[in-house]
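A.B. asks: Next comes the sequence, and after it the predicted model I'd like to discuss.
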Amino acid sequence: MADKTDFKKTLASYRAPRGRFEIVDVPALTYLMVDGRGDPNTSPTFEEAVQALYPVAYGLKMTSKRELGRDYVVPPLEALWWADDMAAFTTARDKSRWSWTLLLMVPDWIGADLFAAAVRRAAAKDGRSARLDDIRWETLAEGRCVQTLHIGSFEDETPVLARMHEEFIPAHGLRMTGRHHEIYLSDFRRTEPARLRTILRQPVVDAA
C-alpha cells in the first residue's frame, strides 16, 4: 500500500516555532476557498462554510486514493482574516467587522476537474449544504512570511500579533502585505481554548 502523505510533516510552512518568530518562504499552494464576513462565533455562515468544505475535501482524498493511487491526510483548516480598519482585528477585536476566507489545501497532483466532480458528489449526497456552490478552487502565492506557533485561546493572540506587526517585522526591514493567515493545527470545535495550537502567519516584503 502506498504511503499516506502528511503535509504537516512534508511542508516546512506547516511548522512554526513557539515563542519566537520565523521568516519562511511559503510555496504557491492550491486551496478550496469559501469567503464570508462577521463574527465566526455567532455568524451561521462561518459554520456553514466549514460544513461545506470538508465533504469536498474528503471526497478529493478518496478519489486520489482510489483513482490515482495517492493517499494523503486532509490538511488542517486555515483562514485569511482582514478588516477595512485592521484595528478592528488586532486591537479592538470587533469581530462583527471581520472578513474571512476559509481554506483547505489540496495536493498539486489533483486537478480542477476532480474538484468539480467532488462538489457534484457532495451536493448529490447532501443538497442541504448552503455553501457548496460558493467553494472555489484557487492558488495562493504568499511567498515570504513571518510566522509563529501560538498555543492558547484565540482571544490571547492580540499581544503576539502586536509584537509581530509592530516589533519583529519593522526591525527586520520588512513591511506587511497580504492578509493575516491562521492555520488551525487543533480542531477548535473539540479542543479547549487553552490547548489550541495555531500558526499565525503574516506575508511580508522588503520595506524599502
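C.D. replies: Done, it's in. Numbering: from 1, shown residues only.
A.B. asks: C-alpha from now on. contacts and neighbour counts both.
C.D. replies: Noted.
A.B. asks: which residue is nearest the middle of the protein?
C.D. replies: Glu78 (1.6 Å; Cα atoms, centre = their mean).
A.B. asks: Which residues are in contact with that one?
C.D. replies: Contacts for Glu78 (Cα atoms under 8 Å, 6 or more residues apart in numbering) come out as 102-104, 181-184.
A.B. asks: export those to TSV and tack on secondary structure and neighbour count?
C.D. replies: Listed next are the contacts of Glu78 as TSV, based on DSSP: H, G, I helix; E, B strand; the rest coil; neighbours: other Cα atoms under 10 Å:
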residue	secondary structure	neighbour count
Leu102	strand	22
Leu103	strand	29
Leu104	strand	22
His181	strand	23
Glu182	strand	22
Ile183	strand	22
Tyr184	strand	19
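A.B. asks: Okay, strands next: where are they in this structure?
C.D. replies: Ranges of strands in the chain, per DSSP state E, are 4-5, 22-26, 29-37, 71-72, 78-82, 99-106, 136-140, 143-151, 174-176, 180-184, 197-206.
A.B. asks: So what touches the third one?
C.D. replies: For strand 29-37, the external contacting residues (Cα under 8 Å, 6+ apart) are 45-46, 49, 53, 57, 96-108, 131, 134-141.
A.B. asks: Give the buried subset of those as a ChimeraX selection command.
C.D. replies: Selection of buried members from these for ChimeraX, criterion 16 or more other Cα atoms under 10 Å:
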select :45,46,49,53,57,96,97,98,99,100,101,102,103,104,105,106,107,131,135,136,137
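A.B. asks: Pick the one among the contacts of Glu78 closest to Ala87.
C.D. replies: His181 (15.9 Å; Cα to Cα).
A.B. asks: Gly111 versus that closest one, what's the distance?
C.D. replies: In this view, His181 and Gly111 are 24 Å apart by Cα to Cα, to the nearest Å.
A.B. asks: got it, and Leu32?
C.D. replies: Relative to Gly111, and taking Cα to Cα, Leu32 is found at 12 Å.
A.B. asks: Between the two, point out the one with more neighbours.
C.D. replies: Neighbour count, other Cα atoms under 10 Å: between Leu32 and Gly111, Leu32 has more, with 20 against 13.
A.B. asks: Could you report the separation of the more buried one from Glu167?
C.D. replies: Distance from Leu32 to Glu167, counting by Cα to Cα: 33 Å.
A.B. asks: Included below, for side-by-side comparison, is a second structure:
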Amino acid sequence: MDGTAGTKIDLKKELDAYRARRGEFRVVDVPPMRYLMLDGHGDPNSSPEFAESVESLYPLAYAMKFASKRALGRDYVVPPLEGLWWADDMTAFTSARDTSAWEWTLMLMVPEWLDGAACAAAVAQVRAKGGAPRLDEVRFEELAEGLCVQTLHVGSFDDEGPVLDRMHGEFIPGQGLTLAGKHHEIYLSDFRRVAPEKQRTILRQPVV
C-alpha cells in the first residue's frame, strides 16, 4: 500500500490480509500494521463505552485521511472498524457467548505513510472542533499478528459461535497449529446500518 500521490486507494482491497471467503478457513501471514486503538469491557450492545469508542475513533481517522490528502496528496478510504476480543475463559466467545465477560480493543487501521506525529496533529484538530468522548484515550500502536487463520462470516454476531468452534476446535489443530493472541474481527459491513443477517465480518485468529 504505497499511497501513490493522486490516487485514492482502498486498503481493504489492496491487502491480502483483508481477503476471506465464507465457508473457507485460510492461513494468512499478516504483516505488522498500525492502528488507532481504544480499550473497553463488557457487552458491545449495551456498553456506553463501546459507542463512545466508535464515536471517538472515526473523527480522528477522517482527520488523518483529510490531512494526508491535503498535505501529501495521498488519499485513501478509511479502513473498516476492527476489534480484538478476549476473556479469561475463551468459551465466552464460542459456546457460552457471555458478553459480560468480554474485553475488547476497537481499532481503525492507519496507512503506513502516516506516523504518530500525524496522529497527534489530528487529535489536536478534532479537539479544536469540539472533541470526541474518548479522544484523549486513543493510542496509536502497531499490531504484529503474523500467522493467522481467518474466514468470512455472513450473518449476526450472535451466530459466530459455531464458526469459531470449527475454527478453534477442528481446523487449527488439524493444521498442526495452536491458538496464539486475541480473537480479531474486521467489520466489512457497518453494523450500525446493515441488518444483522447481512453483516459481513472477517473472523481472524492468530496461531503458531
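C.D. replies: Noted; the coordinates are in hand. Only a predicted model underlies this, so the values are computations on that prediction, with no experimental measurement involved.
A.B. asks: re earlier: TSV for the contacts of Glu78 of the first structure, including distance to Asp39 of the first structure?
C.D. replies: Below are the contacts of Glu78 of the first structure laid out as TSV (distance: Cα to Cα, whole Å):
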residue	distance to Asp39 of the first structure
Leu102	13
Leu103	17
Leu104	20
His181	16
Glu182	16
Ile183	18
Tyr184	17
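A.B. asks: What's the match for His165 of the first structure in the second structure?
C.D. replies: Per TM-score structural alignment, the equivalent position to His165 of the first structure in the second structure is His168.
A.B. asks: right, and its match touches Leu179 too?
C.D. replies: Yes. If you go by Cα atoms under 8 Å, His168 of the second structure and Leu179 touch, sitting 7.4 Å apart.
A.B. asks: Show me what counts as buried in the longest helix seen in the first structure.
C.D. replies: Criterion DSSP state H: the longest helix present in the first structure is helix 44-63. Using 16+ other Cα under 10 Å as the test for burial, helix 44-63 of the first structure gives 45-46, 49-50, 52-57, 59-63.
A.B. asks: between those residues, which is nearest Thr158 of the first structure?
C.D. replies: Phe46 (21.3 Å).
A.B. asks: I'd like to know how many residues surround the nearest residue to the closest one once chain neighbours are set aside.
C.D. replies: If the residues on either side of it in the chain are set aside, Phe46 of the first structure comes closest to Pro40, at 5.6 Å by Cα to Cα, 6 or more residues apart in numbering. Look at Pro40 of the first structure: counted by other Cα under 10 Å, it has 16 neighbours.
A.B. asks: Then Pro76 of the first structure?
C.D. replies: 16.
A.B. asks: Tell me how far it lies from Glu167 of the first structure.
C.D. replies: 29 Å.
A.B. asks: Farthest-apart pair in the contacts of Glu78 of the first structure, please.
C.D. replies: Greatest spatial distance among the contacts of Glu78 of the first structure (Cα to Cα): Leu104 and His181, at 12.5 Å.
A.B. asks: which of the buried residues of helix 44-63 of the first structure lies closest to Ser13 of the first structure?
C.D. replies: When the buried residues of helix 44-63 of the first structure are compared for distance to Ser13 of the first structure (Cα to Cα), Ala57 wins out at 19.9 Å.
A.B. asks: can you pull the contacts of the closest one?
C.D. replies: 32, 74, 104, 106, 118.
A.B. asks: Pick out whichever of those residues sits closest to Lys4 of the first structure.
C.D. replies: Val74 (10.3 Å).
A.B. asks: Return the residue of the second structure aligned against the closest one.
C.D. replies: Checking TM-score structural alignment: Val74 of the first structure goes with Val78.
A.B. asks: Count the residues that sit near that match.
C.D. replies: Val78 of the second structure has 19 neighbours, counted by other Cα under 10 Å.
A.B. asks: Could you give the number of residues near Tyr35 of the second structure?
C.D. replies: For Tyr35 of the second structure, using other Cα under 10 Å, the count is 20.
A.B. asks: Find the residue closest to it in space, skipping its chain neighbours.
C.D. replies: In space, and not counting its chain neighbours, Tyr35 of the second structure is closest to Met109: 4.3 Å by Cα to Cα, 6+ apart.
A.B. asks: if I line the two up, what does that neighbour land on in the first structure?
C.D. replies: Under the alignment (TM-score structural alignment), Met109 of the second structure maps onto Met105 of the first structure.
A.B. asks: ditto for Ser189 of the second structure
C.D. replies: Checking TM-score structural alignment: Ser189 of the second structure goes with Ser186.
A.B. asks: what does Ala87 of the second structure give?
C.D. replies: In the first structure, Ala87 of the second structure lands on Ala83 (TM-score structural alignment).
A.B. asks: dump the residue contacts of its match.
C.D. replies: Shown in contact with Ala83 of the first structure (Cα under 8 Å, 6+ apart): 89, 97-99.
A.B. asks: 6 Å instead, please
C.D. replies: Contacts for Ala83 of the first structure (Cα atoms under 6 Å, 6 or more residues apart in numbering) come out as 98-99.
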